[in-house]
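K.L.:
Just to be clear, the model below is a prediction. Sequence and coordinates:
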Amino acid sequence: MNSELNRGRQSGLTLLEVMVAVIVFSVGLIGAGALLTSAIRGNHSALQRTTALTLASSMEARMARNSLATWAGQYNGTYGAGGSTQCDSQSCTSSQLAQADGALWGQQIADALPGGSGTIACANNGALPALVPGARIKPPYSGTCQITISWTEKGDEGSAAAVSTQTFVHNVQP
């Protein structure tokens, strides 16, 4: 009779052990899900920073190609969605090409990054030579340009800041 009583207690104990194991396993799955969510959010943030770098490098190449306008300050300003991008590089002046490049770049930023805008500030440390009409050479200037791209990024749901502004700064000498 004593052995029958022990079997009944033991089968109840086994059920309790299984319940505890299921609870521990469930907590582990919830943790794995939270980790996966965090990794996806971090991956998206990295994608946006990579996009900002690509857009900044794109504008750097345009500015290097149109160096007379770059060092005359014609690329300086803030760019976002809108603006005229109509310019044929064969018939445009360097100033018109700079305006078209800026408008196109601003539109690309607005399309690729949420709430995106870009700012360019160039400082020439040397004197500009006389501008020769039609000259398409790259003079040896000693200035630098700062290309800044800002966008909004969704924060963690539990954080106080639901949306944060991210900024990427690229210092170049085109």
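P.N.:
Perfect, I can see it now. This one's a predicted model, so the numbers in the text were calculated from it and none came from an experiment.
K.L.:
going forward, measure contacts and count neighbours with C-alpha atoms only.
P.N.:
OK.
K.L.:
how close does T14 get to V20?
P.N.:
T14 sits at a distance of 10 Å from V20 (criterion: Cα to Cα, to the nearest Å).
K.L.:
cool, S117 as well?
P.N.:
In this view, S117 and V20 are 53 Å apart by Cα to Cα.
K.L.:
The two - which one has more neighbours?
P.N.:
Using other Cα atoms under 10 Å as the criterion, S117 and V20 rank with S117 on top: 23 against 12.
K.L.:
Tell me if I'm right that the more buried one and W105 touch.
P.N.:
No. Assessed by Cα atoms under 8 Å, S117 is found out of contact with W105, at 9.2 Å.
K.L.:
can you give me the helices in the chain?
P.N.:
Ranges of helices within the chain are 2-65, 67-71, 94-112, based on DSSP state H.
K.L.:
can you redo those helices as JSON lines with distance to Q173?
P.N.:
Shown next, in JSON lines, are those (distance: least, Cα to Cα, whole Å):
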{"stretch": "helix 2-65", "distance to Q173": "8"}
{"stretch": "helix 67-71", "distance to Q173": "10"}
{"stretch": "helix 94-112", "distance to Q173": "16"}
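K.L.:
take a look at this one as well, against the first:
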Amino acid sequence: MIIRMPLSRQEGFSLVEVMVALAIFAIGLLSIAAMQVTAIRGNSSARRLSEATSLLQDVAERVLEEPYVNTLTAYNVLPAAASYNVTSAPSYSQIYYKDIFPVDSPALDQAVAYTVSIYLQNPGDLVPPMPMIPTDALRVTVTVSWQEGGRQRNVPVSLLKSQNMESSYVSQ
């Protein structure tokens, strides 16, 4: 004896329900993949920023450790950039550069080219002058720059270096 059930009592999923569920699942997976790509890009950018900051700190410390009398002669003087307005520039300001960090260091991402710029300025040439800064002080601005995602990124820091402050910065 065969027992047949009416069609309205059959259980299961229709093909339309399965297709809708698969579409929702696929959209969820694609969203997770896009989120993962964004996270990887963010981590990569953060790594480069961290490397640049570490390089910046290393270069700034090396500049501060140089004896004050050798600071100006320790760097190769480069000509001022073409966009530099000479008429409004302080008279003692120059752009200096010295290769003080090995580019082939394993600590740096080899796919990224970091550029280090060192700018020395006599704060006495600032307008208006700053009376609280010693007259023998040098304002040292170190900038690390690199290309990322088709745009220029940079991390700058400015420091003061003076003969009177030198003993606290020079390691013995």
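P.N.:
Arrived safely, thanks for sending. Please read these numbers as outputs of a predicted model, since none were measured by experiment.
K.L.:
now what about the TM-score between them?
P.N.:
The TM-score (TM-score structural alignment, normalised by the length of structure 2) is 0.60; 129 aligned residues with a Cα RMSD of 3.3 Å.
K.L.:
Next, count neighbours for R41 of structure 1.
P.N.:
The number of residues packed near R41 of structure 1 is 15, by other Cα under 10 Å.
K.L.:
Please apply the same query to the one 10 residues further on.
P.N.:
Neighbourhood size, T51 of structure 1 [other Cα under 10 Å]: 15.
K.L.:
quick one, what contacts it?
P.N.:
Taking Cα atoms under 8 Å, 6 or more residues apart in numbering, we find T51 of structure 1 in contact with A112, L113.
K.L.:
picking up where we left off before, quick one, which of the helices of structure 1 is nearest to V163 of structure 1?
P.N.:
Among the helices of structure 1, helix 2-65 comes nearest to V163 of structure 1, with 12.6 Å by Cα to Cα.
K.L.:
what angle do that closest one and helix 94-112 make?
P.N.:
Calculated by axes from the mean of the first three to the mean of the last three Cα atoms, to 10 degrees, helix 2-65 of structure 1 forms an angle of 170 degrees with helix 94-112.
K.L.:
Isn't D101 of structure 1 up against A64?
P.N.:
No. Using Cα under 8 Å, D101 of structure 1 is not in contact with A64; the gap is 11.8 Å.
K.L.:
neighbour count winner among these two?
P.N.:
D101 (22 against 15).
K.L.:
quick one: buried residues of stretch 7-19 of structure 2?
P.N.:
In terms of neighbour count (16 or more other Cα atoms under 10 Å), stretch 7-19 of structure 2 has no buried residues at all.
K.L.:
quick one: which of the helices of structure 1 is nearest T78 of structure 1?
P.N.:
helix 94-112 (8.2 Å).
K.L.:
Report the distance from the closest one to the chain centre.
P.N.:
Chain-centre distance of helix 94-112 of structure 1: 17 Å, with Cα atoms, centre = their mean, to the nearest Å.
K.L.:
can you check stretch 55-63 of structure 2 too?
P.N.:
14 Å.
K.L.:
Just give me the mean distance for it relative to structure 1.
P.N.:
After superposition onto structure 1, stretch 55-63 of structure 2 sits on average 0.9 Å from its aligned residues (mean Cα distance after the TM-score superposition for structure 1).
K.L.:
So what touches that stretch?
P.N.:
Residues from elsewhere that reach stretch 55-63 of structure 2 (Cα under 8 Å, 6+ apart): T71, I100, F101, V116, V142, T143, V144, V155, P156, V157.
K.L.:
With adjacent residues omitted, what lies nearest to the aligned residue in structure 1 for the last one?
P.N.:
To tie it back to what came earlier, the one meant is V157 of structure 2. Under the alignment (TM-score structural alignment), V157 of structure 2 maps onto H170 of structure 1. Leaving aside its chain neighbours, H170 of structure 1 sits nearest to I147 (5.0 Å; criterion: Cα to Cα, 6 or more residues apart in numbering).
K.L.:
roughly how far apart are the equivalent of that neighbour over in structure 2 and S45 of structure 2?
P.N.:
Aligned by TM-score structural alignment, I147 of structure 1 pairs with V142 of structure 2. Relative to S45 of structure 2, V142 of structure 2 is positioned 21 Å away (criterion: Cα to Cα).
K.L.:
Between these two, which has more neighbouring residues?
P.N.:
Shown here are V142 of structure 2 and S45; by other Cα under 10 Å, V142 has more neighbours (23 against 14).
K.L.:
For that one, give me its contacts.
P.N.:
L56, V59, A60, V116, S117, I118, Y119, P156, V157, S158.
K.L.:
if you set the cut-off to 7 Å instead, what comes out?
P.N.:
L56, A60, S117, I118, Y119, P156, V157, S158 (Cα atoms under 7 Å, 6 or more residues apart in numbering).
K.L.:
Please report the number of neighbouring residues for the aligned residue in structure 1 for the second one.
P.N.:
Read it as A60 of structure 2. In structure 1, A60 of structure 2 lines up with E60, judged by TM-score structural alignment. E60 of structure 1 is flanked by 22 other residues according to other Cα under 10 Å.
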